[in-house]
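1. when you get a sec, could you give me coordinates for this:
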Amino acid sequence: MSKVVLITGGSSGIGKSIGEFLHHKGFTVYGTSRNPEKVLNSVFPLVTLDVRNIESIQGAVAKIIATSGRIDVVINNAGVGITGPLEEIPTSEIKNNFETNFFGPIEVMKAVLPQMREQKSGLIINVTSIAGYMGLPYRSVYSASKGALELITEALRMEVKSFGIHITNVAPGDFATNIASGRFHAPLIKGSAYEIPYGTTLKMMDEHVDSGSNPDDMAVAVYNIIQTENPKVHYKVGAFLQKFSIVLKRVLPDKIYEKMLMNHYKL
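-> Predicted coordinates:
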């Protein structure tokens, strides 16, 4: 019997690549989108789900269980980017980012855990970010939301392990997707104290995404995690230097690591 997989944010980017890879491997894949009727080229079914809406999440999960009878794997992939000087990011946008990147995945997990507990099995993979391991300039909110999800995962996997449920994080680096076009950019304000340094950093961030890794690398990584009997707590996927930056943060004194980041971003 093929495993039933739910992927939030499965209509584009990393989520779409993962879904297509798993579909071709014989999994029963359900992706989600806020507007699935607008997606015409999906090789797997898309159900309506907005991670900011609890009723939407519960409805989508109930629909999948009613159709397939179970949910074996959940990939919490839906997320949005956000950039800007913290001082100039509207609080409403900060809250929206956390609703999508942090509270949304929590509600998805709450919705699927009863079914997984009944099955006495299940795997939840939370897609976080290498940016969640460090506070990055002009990406403070994004780093914070993804870092919070990393810690929630560490705690929750211990709470549900006795039920036969596994939970893990997979943190991608920069991938060539449409995340840059979809994220909230605090506008460059003429005459702002942050105009020049933020402008320089924003240009660099967009270049990193444009030259990023192939999303298929994430699909292979997720497939390998699913095939693993006892997944690790953390996985990192991306360019060597991006993954190595996490190691450096662990071993270098804080101020030296901070200086390294500031030099990298020319601050």
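2. can we go C-alpha only for contacts and neighbour counts from here?
-> Noted.
3. distance-wise, check the residue of the chain most remote from its centre relative to Pro197.
-> The C-alpha centroid of the chain is most remote from Gly191, which lies 34.3 Å away (C-alpha atoms, centre = their mean). According to C-alpha to C-alpha, to the nearest Å, Gly191 stands 12 Å off from Pro197.
4. tell me the helices and strands packed up against the longest strand anywhere in the chain.
-> Ranked by residue count under DSSP state E, the longest strand found in the chain is strand 165-172. On a contact count with 3 or more C-alpha pairs under 8 Å, 6 or more residues apart in numbering; DSSP states H and E, strand 165-172 meets strand 122-127, helix 140-160, strand 234-237.
5. here is the second sequence; please produce its structure so I can put it next to the first one:
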Amino acid sequence: MSKVVLITGGSSGIGKSVGDYLSSNGYTVFGTSRNPDNYKDSNFPLLALDVSKIDTIKLAVESVIERAGRLDVLINNAGAGITGPIEEIPEEEIKRNFETNLFGPINVIKAVLPQMRLQNAGLIINITSIAGYMGLPYRGIYSASKGALELITETFRMELNDFNIKMTNVAPGDFATNIVAGRYHAPVANDSPYKKHYSNTLKLMNSHVDSGKDPALMAKMIFKIINTKNPRVHYKVGEFMQKFSIVLKRILPDTWYERLLMKHYKL
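-> Next up, the predicted model:
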């Protein structure tokens, strides 16, 4: 029987790539978008869902179960970027980012758990970020929200162990997607004490995305995880040095690692 998969943020980027790949391999895929009518050419159905609005989450999950009769895999992919000196990012933008990157995924998980518990089976894959393993300059809020989701997953895995519901994180590095277009940027103000370094770091971050990996690599990893009996707690997908940076953080003294980051960002 074809597994039923729900992907949040399935209209573009990694979510669309994963949905297309799974659909072509026989899975029953439902994606989500805040504005599904804007994506009439999607290869799989898109349901209206805004992860910051609990009522839309409940309606989308209910729709999947009503149409497919079950829900086997949730891929929490919807997310948002945010950049800027923490001092200069408006509080409402910080809260909005956490609503999208942390509280939203938690609420989607809560919505699917009753059905997965009823089935005595399920898999939840949270798309986090390699940035969530370290505090990056001018990406601190993004790092914090994705890092929090990594830790939440660790807790959920233990709490769900009795119900045969599996959960894992997949942390991508830089991929060639449209994340820059949807990212909140604190403006580079002429009178800001951070102007020089923030402006240079912003250009560096954008160039990393432009030259990033093909999202198809994430799709293949997701496919592999779905077909793994007991998924690991953490997976990383990206350039060797991006993945190796996590290893370095684990083995180097904190101040040494900090200096490496500052040198990389020319701070």
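6. TM-score of the superposed pair?
-> Scored against TM-score structural alignment, normalised by the length of structure 1, the superposed chains reach a TM-score of 1.00; 267 aligned residues with a C-alpha RMSD of 0.4 Å.
7. residue in structure 2 matching Asp72 of structure 1?
-> Aligned by TM-score structural alignment, Asp72 of structure 1 pairs with Asp72 of structure 2.
8. identify all contacting residues around the helix or strand hosting Lys243 of structure 2.
-> Taking DSSP states H and E as the criterion, Lys243 of structure 2 maps to helix 240-251. With contact meaning C-alpha atoms under 8 Å, 6 or more residues apart in numbering, helix 240-251 of structure 2 is reached by Ile130, Tyr133, Met134, Gly173, Lys236, Val237, Tyr257.
9. again, 10 Å this time
-> Outside of helix 240-251 of structure 2, the residues within contact range by C-alpha atoms under 10 Å, 6 or more residues apart in numbering are 130-134, 171-174, 235-238, 254-258, 260-261.
10. quick one: buried ones out of those residues?
-> Buried by 16 or more other C-alpha atoms under 10 Å: 130-134, 171-174, 235-238, 257-258, 261, out of the contacts of helix 240-251 of structure 2.
11. does the residue farthest from the centre of structure 1 sit in a helix, a strand or a coil?
-> Taking DSSP: H, G, I helix; E, B strand; the rest coil as the rule, one finds Gly191 of structure 1 in the coil state.
12. that one -> structure 2?
-> Using TM-score structural alignment, the partner of Gly191 of structure 1 in structure 2 is Asp191.
13. next one: Val160 of structure 1
-> Counting by TM-score structural alignment, Val160 of structure 1 corresponds to Leu160 in structure 2.
14. excluding chain neighbours, what is closest to its match?
-> Spatial nearest neighbour of Leu160 of structure 2, excluding adjacent residues (C-alpha to C-alpha, 6 or more residues apart in numbering): Lys166 at 7.4 Å.
15. how many neighbours does that neighbour have?
-> As a burial measure, Lys166 of structure 2 scores 22 neighbours (other C-alpha atoms under 10 Å).
16. show me the contacts for it.
-> By C-alpha under 10 Å, 6+ apart, the neighbours of Lys166 of structure 2 are 73, 116, 121-125, 156-158, 160, 229-233.
17. any idea how far the aligned partner of Pro85 of structure 1 in structure 2 is from Pro193 of structure 2?
-> Matched by TM-score structural alignment, Pro85 of structure 1 corresponds to Pro85 in structure 2. Per C-alpha to C-alpha, Pro85 of structure 2 is found 10 Å from Pro193 of structure 2.
18. kindly report the same for Val112 of structure 2.
-> Distance of Val112 of structure 2 to Pro193 of structure 2, computed by C-alpha to C-alpha: 46 Å.
19. cool, Thr32 of structure 2 as well?
-> Distance from Thr32 of structure 2 to Pro193 of structure 2, by C-alpha to C-alpha: 40 Å.
20. okay, the two: which has more neighbours?
-> Remark: of Thr32 of structure 2 and Pro193, Thr32 carries more neighbours, 26 against 11, as counted by other C-alpha under 10 Å.
21. residue in structure 1 paired with that one?
-> Superposed on structure 1 with TM-score structural alignment, Thr32 of structure 2 falls opposite Thr32.
22. shouldn't the match of Val160 of structure 1 be in contact with Pro114?
-> No. Taking contacts as C-alpha atoms under 10 Å, Leu160 of structure 2 lies outside contact range of Pro114: 11.4 Å.
23. neighbour-wise, which of those two wins?
-> Leu160 (14 against 11).
24. which ones are touching Glu93 of structure 1?
-> The contact partners of Glu93 of structure 1, by C-alpha under 10 Å, 6+ apart, come to Ile82, Glu99, Val141, Phe184, His185, Ala186.
25. of those residues, which is the most crowded?
-> For those, the largest neighbour count, defined by other C-alpha under 10 Å, is 25 neighbours, found at Val141.
26. correct me if wrong: it contacts Glu88.
-> No. Val141 of structure 1 is beyond contact range of Glu88, at 11.7 Å (criterion: C-alpha under 10 Å).
27. quick one: the helices in structure 1, in order.
-> 13-24, 54-68, 91-98, 104-119, 140-160, 179-182, 195-210, 216-226, 240-251, 254-264 (DSSP state H).
28. and the third one, how far out from the chain's middle?
-> Spelled out, that is helix 91-98 of structure 1. The chain centre lies 16 Å from the centre of helix 91-98 of structure 1; the measure is C-alpha atoms, centre = their mean, to the nearest Å.
29. follow-up on the earlier one: burial of the match of Pro85 of structure 1, as a residue count?
-> Around Pro85 of structure 2 there are 21 residues (other C-alpha under 10 Å).
30. for it, which non-adjacent residue is spatially closest?
-> Closest to Pro85 of structure 2 by C-alpha to C-alpha, 6+ apart is Tyr138, at 5.0 Å.
31. what does that neighbour align to in structure 1?
-> Matched across to structure 1, Tyr138 of structure 2 falls on Tyr138, judged by TM-score structural alignment.
32. next up, the contacts around its match.
-> 82-87, 89, 185-186, 194, 197-199, 201-202, 205.
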